[in-house]
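**Student:** Below: sequence and its predicted model.
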Amino acid sequence: MNMQDLVAEFSSWVWGFPLLILLIGGGLILFIYSGLVPFRYLGHAVNILRGKYDKHNSPGDLSHYEALSSAIAATVGMGNISGVAIAIATGGPGAIFWMWVSAFVGMATKFFTCSLSIMYRGKDEDGNVKGGPMYVITEGLGKKWKPLALFFASAGLIGTLPAFQANQLTQTLIDVFEVNESNIQTSKLLLGITIGIITALVIFGGIKRIGKIAGKLVPVMVAIYLITVLSILILKIENIPSMFSLIFTDAFSGNAVMGGTLGALIITGVKRAAFSNEAGLGTAPMMHGTAKTNEPIREGLVAMLGPAIDTLLVCTLTALAILASGIWKGFKGNGISLTLTAFDSVLPYGIGSIILTICVLIFAFSTLFTYSFYGYSCLCFLTNTKIGKYYNYIYIAAIVIAANVKLDFVINLIDSGYALMAIPTVLSTLILAPKVKRAANDYFTRLKAEKSS
C-alpha cells in the first residue's frame, strides 16, 4: 500500500461515527448548555467588533477586529469555493444542509473554545502572550494533561499545512489560463514557487503584519465575492426555490453519496463544514488567544460570528451558485474546476472565471498568510520560540510541494490532521465548559448593570 492509499484509508477511518458524535454531539451539548445566551448578544458582539470596548493597554497583540479578521481570513478561503464544490460533487446538495447544522452548533463551539483561549493563555520564553487548545489544556486542566496538549500541537503541524490552498490556487490558474497538457507540471512548479515567495513577504513580518493585512483583505474579498454570487442568483432567480427544496429533501436521502447511505452524507457535510469554519478544530482559538482583552467572553462572542459569516453566508451562496448553474450533475473534475465552470455557465463573456480567479487569489493568499501562524504556534509549543522561528521556511517549502501533488491526497492529509486536532480541542472544552458558563453569567450581569446605571 502506497502513502496516498494509506492516508486515504486513515482519513476514512478517523472520520468515522465516533468523531462525528464528538464534533456534532459535543457542539450540540455546548449549544444547549449555553442556554442560547450568547446568541441573544449578537448585537453586542458586533459592537465589540467595531472597537467600542477596545483597550490598547490590555495584554495581547491584535484588536478584536484584527483577531476575527485573521481567523476569518483562514476560514473564508478555498474551503468556501472549492470545498463546497467538493461537498456537492461527493455528497450531493444534501451535504449543504449538514454544513448548516454543523455551522449552528459550531457557533456555540467557537464561543466556548475562544473564551477559553483568553481565559487560559500561556506565555513563551520571551514573555509573549500565547493562546490555543494546547495552553487551555495545560493551564486549565493542569500539567498532568500535557500529553493531550502535545497531541494537539503535533496534529496541528499536519492540519495547518498550506497544502489545500496552494494546490487549489495553482489548479485555478492552470484552468483559467488553459495551460497545455505538456506544460502543466512545469507551470505548477513555477506557480508554487511564485506563491511561496509572495506568502513569504508577509509571514516573515510576524503576527502583527498578518493581522493588519487580514483586516484590510477580508472585507474586500467578502464584498467582491458576495456581489458576484448574488448576480448569478439574480440571473437564475427562478431556480432558487427548487434549489432549497433539493437541499432539504436530499439531506435525508443520501442518494447522491457514493454508496447511498445517510451516514456517509452527514459525514461529507460535517467534514467540509469543519474544513470551512474550523469550529472545534482548535485553529481559531490560537488566533483569538492573541486578542488585546482581559474579558474572555467578549472574545468568545466575537469568535462566534465566524461560522455565521463563513458557512451560513459565504458557503451557502457558493452552493446556490453551483446548484443554479445545473452543471454539477455528473460533472467530472476537481473542486475548483466545478465552481469555475458553474460561474462561467451563468455569467457572460468569461466574466465568471475572471472574477472568481481574483476572489480565489485573495481568499487563498489570506488563508496562506494566517495558517503560517497556526503551525508556528504549534511548533513553538512543542519546542521553543527559537526553533519555531524556522517554521516559516518549512511552510514555504510545503506550498511549493503541495502545488504539485494530487488533490485527493491533499484533502485526505488535511482531513486527517483536522480530525486528530478535534479530539483534544472538544474534550478539553467540554470539561472546562462550566468555567465559561460562570464567566458568561458574571459578564452579562455586569453588562446589564452598566446599561442600567
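**Tutor:** Structure received.
**Student:** C-alpha from now on. contacts and neighbour counts both.
**Tutor:** OK.
**Student:** For the longest helix seen in the chain, what is the distance to the chain centroid?
**Tutor:** Longest among the helix segments of the chain by residue count, using DSSP state H, is helix 407-452. Its chain's average C-alpha position is 14 Å from that of helix 407-452, according to Cα atoms, centre = their mean, to the nearest Å.
**Student:** And it, what does it pack against?
**Tutor:** When contacts are defined as 3 or more Cα pairs under 8 Å, 6 or more residues apart in numbering; DSSP states H and E, helix 407-452 sits against helix 3-14, helix 26-33, helix 94-119, helix 133-135, helix 146-159, helix 163-176, helix 262-277, helix 296-307.
**Student:** And those: which comes nearest A67?
**Tutor:** Closest to A67 of those is helix 296-307 (Cα to Cα; 8.5 Å).
**Student:** Tell me what angle that closest one forms with helix 94-119.
**Tutor:** Here the directions of helix 296-307 and helix 94-119 differ by 160 degrees (axes from the mean of the first three to the mean of the last three Cα atoms, to 10 degrees).
**Student:** Can you name the next helix or strand after helix 296-307?
**Tutor:** Under the assignment DSSP states H and E, the closest C-terminal helix or strand after helix 296-307 is helix 316-325.
**Student:** what distance separates that next one from the middle of the whole chain?
**Tutor:** On the basis of Cα atoms, centre = their mean, helix 316-325 sits 19 Å off its chain's mean C-alpha point.
**Student:** Okay, one more to line up with it:
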Amino acid sequence: MQQLDQLLADFSSLAWGIPLLVLLIGGGLYLLICSKFLPFRFFGHAIQVLRGKYDDPNDPGEISHFKALTTALSSTIGMGNIAGVALAISVGGPGAMFWMWISAIVGMSTKFFTSTLAIMYRGKDSKGQLQGGPMYFIREGLGKNWTFLAILFSIFGMLGALPVVNVNQLKQAINDIILIPNGVEVSLMTDLIIAAVLVVFTSIVILGGLKRISTIASKMVPSMVILYFVLVLIILGINYTEVPKYFVMIFTDAFEANFIDGDAAFGGVLGALVLLGIKRGAFSNEAGIGTAPMAHGAAKTDEPVREGLVAMLGPVIDTLIVCTLTALAILVTGVWQTTSDNGVSLTASAFKDAMPGIGQYLLMICVFIFSISSLFSYAYYGTKCMSFLIGADRKHYYNYLYIASIILAATTSFSAMINFIDGVFALMAIPTMIATILLAPKVTKELKQYIIRLKSNHDEF
C-alpha cells in the first residue's frame, strides 16, 4: 500500500509541472485577454440566460441551461469544496485560498471558451445522437488529423470520472462523524458495507441516463448549496471577531507562505503554495479540465455563446463562494492549527467546534448529498468518454468499471486517491487546453456575431 501511495504521489507531482501550470493559468489568461475580459462584462446577461429568459424548447439538445449548469455543478460542488479546501489549508495554510481564487477568476474565461466550443462543435456519436465535449470539439473543430488528442482526452476522462475521491471522503465522513463516536469499530468490513450501499444507490440512478441525472441534480444542488451556505454563515457569525483577521491573512500569507508544509516547488516555498492553490482550484472548479463542457454540450440551445456564459458562472459559485466559506469556517474556528485532521475530517472538526453536538451531523447531510450528486454526474461523463472510444451501444460497460472503483475507493487511503485524480486531471487538461487555445479565434468571432444579434433585438447585456 505504501508503494502504491508513493507511486501515485510521484505521478501527481510529475503531471503537475511547470508546463501544465503555464497551459492552465497562462492559457486561461490568454483566453481572458482574447475575450476582452468578457466574464466580468457579461455577468448580468449570464444570470438572465440562466434564469431561462432566452430558453426555447425547440432548440437542439437534451436539457435546459439551468439543468446543464446544475449537472456540471453537482460534480464540481462536492468534495473539492469540502475536502479539497481542507486539504489545501492543512498543507498550505490560509494563503492557499488566494491562489484558488486566482485559478477561479482565470477559470471563468476558460469555462466560457470550452463550453461555447462544446455547443459550436457538437458531433454525432455512433447512434447519430448529438453530443458535446472536448473530444467532439477537438474532432469537429480541429479536424480528423487531431483525433489522437480526442482519443487521449477520452481515455484520461474515463479515469478522471471515477468517483474515487468522493467515495473515499464520504466513507471517511461516515467513519469519523457517525461510526467512531458511537463506539463502532471501523474495519475493512465496515468500509465494504458503505461501498455496497453506495453501489446500490448509484446503480439505480446512473442506469436512468442523463435526463434522470440532470433532474435529480437540478433539485439537489440548489438546496444543498443553501443549507451549506447557512451553516457556514452560522459558524462565521459565532466567530465573527476572527473573520476580518483571517480574511486579511488569506491575502498576506499568499505571498509569505508562512504555513506551508511540503516540498519547495519552482525554487521555493511560495512556488509550492501557488502550485497547491491552483491544483486544488482545478479540483474544485474543473476549469480547463474538460468535464463541464460534456454537461454543457447537452444543453438545449442554438446559441453557443449563451451556454458559455452560463458555464462561466460555475467557478464563481463553487470556488469564489462555496470554497471561501469552507476556508473561513476552518480558519476562524482554529481547527487547522489545533488538529491533525485532513480532508473532510478537518471541515467536520470546524463544524463540531462551532456547533457542538449537531454541527458535524449537519455537515454529514451536506457531505452525503454533495457526494451522491457528484457520483451521478461523473458516471455520465465517463460513459460519454467510453461512447466516443468504442461506440454508444457499448458505453454501458463503463458503469461496471465505475461501480468497481467505488469499492476500491472505500478501501484505499485519501492521499492515494487524491494523487490519482490530480494526476489524471492534469492529463485531461492537456488536450482540452491545447484545442481550446487553437480554436479561441473561432469563439471570439462567434461572440462578436452574438453581440450584434443581441443589439439588433434590443436586448440588454
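**Tutor:** Yep, that arrived. Note that the structure is predicted; figures quoted are calculated from it, not measured.
**Student:** what's the TM-score here?
**Tutor:** The TM-score (TM-score structural alignment, normalised by the length of the first structure) is 0.98; 452 aligned residues with a Cα RMSD of 1.4 Å.
**Student:** what's the closest of the helices and strands packed on helix 407-452 of the first structure to G215 of the first structure?
**Tutor:** Taking these one by one with Cα to Cα, helix 296-307 is closest: 13.9 Å.
**Student:** matching residues in the second structure for the closest one?
**Tutor:** On the second structure, the counterpart of helix 296-307 of the first structure by TM-score structural alignment is residues 304-315.
**Student:** residues making contact with the matching stretch?
**Tutor:** With Cα atoms under 8 Å, 6 or more residues apart in numbering as the test, stretch 304-315 of the second structure has contacts from 39, 42-43, 46-47, 49-50, 65, 69, 72-73, 104-105, 107-120, 285, 287, 292, 296, 299, 301, 446-447, 450.
**Student:** from those, which would you call buried?
**Tutor:** Buried residues within the contacts of stretch 304-315 of the second structure, counting neighbours by 16 or more other Cα atoms under 10 Å: 39, 46, 49-50, 65, 69, 72-73, 104-105, 107-120, 285, 287, 292, 296, 299, 301, 446-447, 450.
**Student:** Just give the nearest non-adjacent residue to the alignment partner in the second structure of A324 of the first structure, would you?
**Tutor:** Counting by TM-score structural alignment, A324 of the first structure lines up with V332 in the second structure. Spatial nearest neighbour of V332 of the second structure, excluding adjacent residues (Cα to Cα, 6 or more residues apart in numbering): E242 at 5.5 Å.
**Student:** my guess is D56 of the second structure contacts D302, does it?
**Tutor:** No - taking contacts as Cα atoms under 8 Å, D56 of the second structure lies outside contact range of D302: 9.2 Å.
**Student:** the more surrounded of the two?
**Tutor:** Using other Cα atoms under 10 Å as the criterion, D56 of the second structure and D302 rank with D302 on top: 15 against 12.
**Student:** And for V186 of the second structure, the neighbour number?
**Tutor:** Neighbours around V186 of the second structure, by other Cα under 10 Å: 12.
**Student:** which SS class is it?
**Tutor:** Of the three states, V186 of the second structure takes coil under DSSP: H, G, I helix; E, B strand; the rest coil.
**Student:** on that earlier part again, average separation of the match of helix 296-307 of the first structure from the aligned part of the first structure, please.
**Tutor:** Superposing on the first structure and averaging over aligned pairs (mean Cα distance after the TM-score superposition for the first structure), stretch 304-315 of the second structure comes out at 0.3 Å.
**Student:** chain center to that stretch: distance?
**Tutor:** Distance of stretch 304-315 of the second structure from the chain centroid (Cα atoms, centre = their mean) equals 15 Å.
**Student:** most neighbours per residue, which of the helices and strands packed on helix 407-452 of the first structure?
**Tutor:** helix 133-135 (a mean of 32; mean count of other Cα atoms under 10 Å).
**Student:** and that helix, what other elements does it pack with?
**Tutor:** Using 3+ Cα pairs under 8 Å, 6+ apart: helix 133-135 of the first structure touches helix 94-119, helix 146-159, helix 407-452.
**Student:** what's the angle from the second one to helix 262-277?
**Tutor:** Right, the one you point to is helix 146-159 of the first structure. Relative orientation of helix 146-159 of the first structure and helix 262-277, computed by the same axes, to 10 degrees: 80 degrees.
**Student:** what does helix 146-159 of the first structure correspond to over in the second structure?
**Tutor:** Using TM-score structural alignment, helix 146-159 of the first structure lines up with residues 147-160 of the second structure.
**Student:** contacting residues around that stretch?
**Tutor:** 134-136, 138-139, 291, 381-383, 385-386, 388-389, 398, 421, 424-425, 427-428, 431-432.
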